[in-house]
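> predicted coordinates and the sequence they were generated for:
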Amino acid sequence: MKGFVDNIETLTEGNDDFRRVLYTSNHLQLVLMALQPGEDIGEEVHDDRDQFFRIETGSGEIVIDGAVRTVRSDMAIVVPAGARHNLRNTGSETLRLYSVYGPPEHRHGTVHRTKADVTEEHFDGKTSE
């Protein structure tokens, strides 16, 4: 089957990996993330891609170009290309979310069980199909 069809809420709430790429097309990528209390994604800038986050469980803060906003379950975040950003779990439970990159950021199939496992694995043109 081409495309991706599944219950994103169930997948996100059941994810314990820091990063897990679920689906990659030529123009979009769907990624699950889980941040432990006190953990963050790390400050970053994507000069050529937009990013969407959807918080399923937990609470935290997003910093976009120096502006800090509190986030919690059921909130959405859009980070435009070129914006410096970081998402941090400021709560006492795991912050679970999914992210959509356009275009893709990571190699398809990437799984980082913890933040310590993160390596530079940028999109190499291979998709889920």
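Cool, the structure landed.

> contacts, neighbours, all on C-alpha from now
Will do.

> which residue lies farthest from the center of this protein?
Met1 (24.1 Å; CA atoms, centre = their mean).

> and the residue nearest the centre of this protein?
Note: the chain centre (CA atoms, centre = their mean) maps to Ser99, 3.7 Å.

> tell me what the helix or strand hosting that residue is packed against?
Here Ser99 sits within strand 95-102, counting by DSSP states H and E. Applying 3 or more CA pairs under 8 Å, 6 or more residues apart in numbering; DSSP states H and E, one finds that strand 95-102 contacts helix 8-13, strand 29-35, strand 50-57.

> show me the contact partners of that strand.
12-13, 15, 27-37, 49-60, 89 (CA atoms under 8 Å, 6 or more residues apart in numbering).

> okay, now the one to match up with it:
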Amino acid sequence: MTNNEMKLKDYGPHPFAVDLNQAAIKNVNYRTTLWTGDHFQVTLMAIPPNGGDIGMEIHHGNDQFIYLVEGVGHVQMGKDREKLTIDKDITPGEAIIIPDNTWHNVINVGDQVMKCYSIYSPVKHEHGVTESTKEEAIIQEGELEGSEE
């Protein structure tokens, strides 16, 4: 099965092989879980252009890895929400590594949808989650950790 034929759904916890870049490009949802196992999870994200973002948040109990496939982003991170130590533009092929208990936001600063994939360890979202927009994600999962959003 090619990635064009592949349905974007949660294939975990079964063995699975995929071109993550192509799966991320194919994804049109804000968040789609692609694989959920016992110890980590892969999600695909499509962030709207011109200022769409993940939202400033902090995870307690999760490390996160984000790889940018398409678009132009900007990342802000730090242990103190009022004193962020990373403030950097990112382009396709670059990764963001977010340790546990680190404030972070990723903003789409371009004029096209930003496509990326994210790995959480341990698992962050319920198996099979698909959220078409950030607003839907907040309705389904609640406010972003540490924010009023």
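Nice, I can see it. Here the structure is a predicted model, which means the values were calculated and not measured.

> show me what the residue nearest to the centre of the first structure lines up with in the second structure.
Aligned counterpart of Ser99 of the first structure in the second structure: Ser118 (TM-score structural alignment).

> for Ile47 of the second structure, what are its contacts?
Tyr30, Asp53, Ile54, Ile107, Asn108, Val113, Met114, Lys115.

> so which of these comes closest to Ser132 of the second structure?
Nearest to Ser132 of the second structure out of the contacts of Ile47 of the second structure is Tyr30 (CA to CA; 5.0 Å).

> returning to what we had before: and the nearest residue to the residue nearest to the centre of the first structure once chain neighbours are set aside, how far is that from Pro104 of the first structure?
Take Ser99 of the first structure and drop its neighbours on the chain: the residue closest to it by CA to CA, 6 or more residues apart in numbering is Phe53, 4.4 Å away. According to CA to CA, to the nearest Å, Phe53 of the first structure and Pro104 of the first structure sit 14 Å apart.

> so which residues make contact with stretch 29-38 of the second structure?
Contacts for stretch 29-38 of the second structure (CA under 8 Å, 6+ apart): 8-13, 41-47, 122-123, 125, 127-134, 137.

> do the same with stretch 71-89 of the first structure
Contacts for stretch 71-89 of the first structure (CA under 8 Å, 6+ apart): 35-66, 95.

> just the buried residues of it, please?
Within stretch 71-89 of the first structure, the residues that count as buried by 16 or more other CA atoms under 10 Å are Val71, Arg72, Ile77, Val79, Pro80, Ala83, Arg84, His85, Asn86, Leu87, Arg88, Asn89.

> which residue numbers in the second structure go with that stretch?
Against the second structure, stretch 71-89 of the first structure falls on residues 90-108 (TM-score structural alignment).

> coming back round to it: which of Phe53 and Pro104 of the first structure has more neighbours?
Using other CA atoms under 10 Å as the criterion, Phe53 of the first structure and Pro104 rank with Pro104 on top: 26 against 20.

> helix or strand next in line after the strand holding Ser99 of the first structure, which one?
Next along from strand 95-102 of the first structure, by DSSP H and E: strand 111-112.

> please name every helix or strand in contact with that following strand.
Partner elements for strand 111-112 of the first structure (3+ CA pairs under 8 Å, 6+ apart): strand 19-24.

> the strand it packs on corresponds to what range in the second structure?
Matched against the second structure by TM-score structural alignment, strand 19-24 of the first structure falls on residues 31-36.

> next, the mean deviation of that stretch compared to the first structure.
Compared with the first structure after fitting, stretch 31-36 of the second structure deviates on average by 0.5 Å (mean CA distance after the TM-score superposition for the first structure).

> can you give me the buried ones in stretch 11-23 of the first structure?
Going by 16+ other CA under 10 Å, stretch 11-23 of the first structure has these buried residues: Thr12, Glu13, Asn15, Asp16, Asp17, Phe18, Arg19, Arg20, Val21, Leu22, Tyr23.

> about what we covered before: how far apart are the strand holding Ser99 of the first structure and its match in the second structure?
Here the mean offset of strand 95-102 of the first structure against the second structure after fitting is 0.2 Å, by mean CA distance after the TM-score superposition for the first structure.
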